[in-house]
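K.L.:
what's the 3D shape of this:
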Amino acid sequence: MCENKEILLNESLPFFKYLSKQEKDLIYNSSHIEEYHSGELIYSKYQSCTGLVLVANGILRSFMSSLSGKEITLFKLFEKDLCVLSSSCFYQNLSYDINLQAVENSSLVIIDGKPFKELLDTNIDVQKFMFEVTQSKLSEIMGVLEQVVFFSLEHRLSEYLIEQYYLKNSLKIDITHEAIANDLGSSREVISRMLKRFEKDNLVKLNRGCITIINIKDLQAISNKN
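P.N.:
Below is the predicted model of the structure:
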């Protein structure tokens, strides 16, 4: 497991191989591996600085939630992706309320934020990498905002199903209506009504916990309308 951690750090952090032995030891000794089950919260707006989260395997979702319980996914993290927004000690002058959750059983490398912040303050390569990662995630968040503000739910749902098709490489998508609602910032009832309309139009077939795409070309036509 320790060897796996070192390999993962080396492969996932482009600057790692250029660090001095002392700097490498700092990151290695201030990081640990944790396992999370599907649906388990890794970080929430009520926690202090968790640290940097590096995905060894599995899938995570970063989301915001309202007082009423409605959620919207901001971005997802896959193998070798890094989440910096869970390390609030990097951004003391920013106020944001995000949560990080395991979509499926996941293994993570958690890097303590405070020692890493010391390295960030003194190493230009680390600063450049962190800027690029942060910029990338903020771009994804802006993309979600654009979708919510300017596109219809019909468009967003059709695009979501197409994305799931390419992600899973299967026309059969094992997912609940509630999970889709949480990703799209809608309610389960609204998503269910829209999916039933899609089914009536012979775009999909619905089963409990599963959606099968029947006509992906027509789904793509809907997603291209706006």
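K.L.:
could you use CA atoms for every contact and neighbour count after this?
P.N.:
Fine.
K.L.:
hmm, who's touching the helix or strand hosting F63?
P.N.:
Element membership for F63 (DSSP states H and E) is strand 60-65. Residues outside strand 60-65 that contact it (Cα atoms under 8 Å, 6 or more residues apart in numbering) are 71-78, 97-104, 106, 183.
K.L.:
find the centremost residue of this protein, please.
P.N.:
With distances taken as Cα atoms, centre = their mean, the residue of the chain nearest its centroid is K76 (1.7 Å).
K.L.:
what about that one, distance to C2?
P.N.:
26 Å (Cα to Cα, to the nearest Å).
K.L.:
about what we covered before: quick check: the residue nearest to the centre of the chain touching G58?
P.N.:
No. With contacts counted by Cα atoms under 8 Å, K76 stays clear of G58, the gap being 10.6 Å.
K.L.:
helices of this structure, start to end?
P.N.:
2-12, 21-29, 113-122, 124-150, 153-168, 177-184, 188-200, 216-223 (DSSP state H).
K.L.:
how about this one, so we can line them up?
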Amino acid sequence: MTQHIQEAYGYIFEPKLIEDLCIVAAELDFKEGDQLIEIGQYIKKMPLLLNGVIKIMREDPDEGELLLYFIEKGDTCAMALTCCMGSSKSDIRAIAETDGTVLMVPIEKMEEWMTKYRSWRNFVINSYNNRLKEMLLAIDNLAFMKMEDRILNYLKEKSKLAANNTLNITHQEIANDLNTSRVVVSRILKKLENEKQIKLNRKSIDLAL
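P.N.:
Below you'll find the model as predicted:
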């Protein structure tokens, strides 16, 4: 476990904090598509992502789901952190985008380390700031960005996270994440292909280099 923590967080946390993490935290492996956090669930431990990618979704009873942001190696979910600290129910759903491993930190240690370790306190504050910026960007995209630009930005972000210009993704999956219809997605993807920004394959999408 120590090596995994050092690889993901060694540049952030001091050695003594990493030692404490190895003692009190538990590793949890997950598979692509696993639901890690459900809306309405009480979150008892804070997740630190050792490897893999997780997408954070918000749900509206009438409008469906909306992708808020992705978290990857060296990140945590600030909204899950807020639920932990406030002992409140989750307002988000966390779904594994890829296989990976997450480190689960008990609530009581989160609070203790806020005063004990400066690096932990800075990490928590920076996580809040980064996730807030990403959520504001998601709001801006909804309010001001055309669906064509939203889809292209989404594909670029997925490509960056996967480190691959070929995405194995369906039109319906894109529609679900962006809270729109498959018909709209298919029409826009065809337009992007005609503009040579992407190439549509039977079960994948290639982004232009």
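K.L.:
TM between them?
P.N.:
Taking TM-score structural alignment, normalised by the length of structure 2 as the basis, the two superposed chains have a TM-score of 0.82; 206 aligned residues with a Cα RMSD of 2.7 Å.
K.L.:
quick revisit: and the contacts of strand 60-65 of structure 1, which of them are buried?
P.N.:
Neighbour-count burial within the contacts of strand 60-65 of structure 1 applies to 71-77, 98-104, 106, 183; the criterion is 16 or more other Cα atoms under 10 Å.
K.L.:
among those, which lie within strands?
P.N.:
Among these, the ones falling in strands (DSSP state E) are 71-77, 99-102, 106.
K.L.:
near the equivalent of S65 of structure 1 over in structure 2, how many other residues are there?
P.N.:
S65 of structure 1 maps onto E59 of structure 2 when the alignment is built from TM-score structural alignment. E59 of structure 2 has 15 neighbours, counted by other Cα atoms under 10 Å.
K.L.:
distance check, E59 of structure 2 against D91 of structure 2.
P.N.:
Here the criterion is Cα to Cα. By it, E59 of structure 2 lies 8 Å from D91 of structure 2.
K.L.:
ditto for K73 of structure 2
P.N.:
For K73 of structure 2 relative to D91 of structure 2 (Cα to Cα), the value is 22 Å.
K.L.:
excluding its backbone neighbours, what's nearest T98 of structure 2?
P.N.:
E32 (4.3 Å; Cα to Cα, 6 or more residues apart in numbering).
K.L.:
what do you get for L108 of structure 1?
P.N.:
The spatial neighbour of L108 of structure 1 that comes closest, neighbours along the chain excluded (Cα to Cα, 6+ apart), is V55 at 4.7 Å.
K.L.:
mind checking what that neighbour lines up with in structure 2?
P.N.:
Using TM-score structural alignment, V55 of structure 1 pairs with L49 in structure 2.
K.L.:
for burial, what's the neighbour tally of its match?
P.N.:
Neighbours of L49 of structure 2 (other Cα under 10 Å): 25.
K.L.:
name all residues that make contact with it.
P.N.:
L49 of structure 2 makes contact with 8, 71-76, 101-103 under the criterion Cα under 8 Å, 6+ apart.
K.L.:
ok, I141 of structure 1 next?
P.N.:
Contacts for I141 of structure 1 (Cα under 8 Å, 6+ apart) come out as 74-75.
K.L.:
cool, R150 of structure 2 as well?
P.N.:
By Cα under 8 Å, 6+ apart, R150 of structure 2 lies in contact with N141.
K.L.:
quick one: map it onto structure 1.
P.N.:
Using TM-score structural alignment, R150 of structure 2 pairs with R156 in structure 1.
K.L.:
ok, back up a step: for the contacts of L49 of structure 2, which pairs are in contact in structure 1 too?
P.N.:
Contacts from the contacts of L49 of structure 2 that recur in structure 1, judged by both residues aligned by TM-score structural alignment, their matches' Cα atoms under 8 Å, are 71-76, 101-103.
K.L.:
residue contacts, the equivalent of N179 of structure 2 over in structure 1?
P.N.:
Per TM-score structural alignment, the equivalent position to N179 of structure 2 in structure 1 is G185. Contact analysis of G185 of structure 1 by Cα under 8 Å, 6+ apart lists 70-73.
K.L.:
could you do K172 of structure 1 as well?
P.N.:
So K172 of structure 1 contacts 165, 210-213 (Cα under 8 Å, 6+ apart).
K.L.:
now for E59 and D91 of structure 2: what residues contact both?
P.N.:
By Cα under 8 Å, 6+ apart, E59 of structure 2 and D91 have no common neighbours.
K.L.:
count of neighbours near the residue nearest to T98 of structure 2?
P.N.:
For E32 of structure 2, using other Cα under 10 Å, the count is 14.
K.L.:
and M147 of structure 2, how close does it get to K199 of structure 2?
P.N.:
18 Å.
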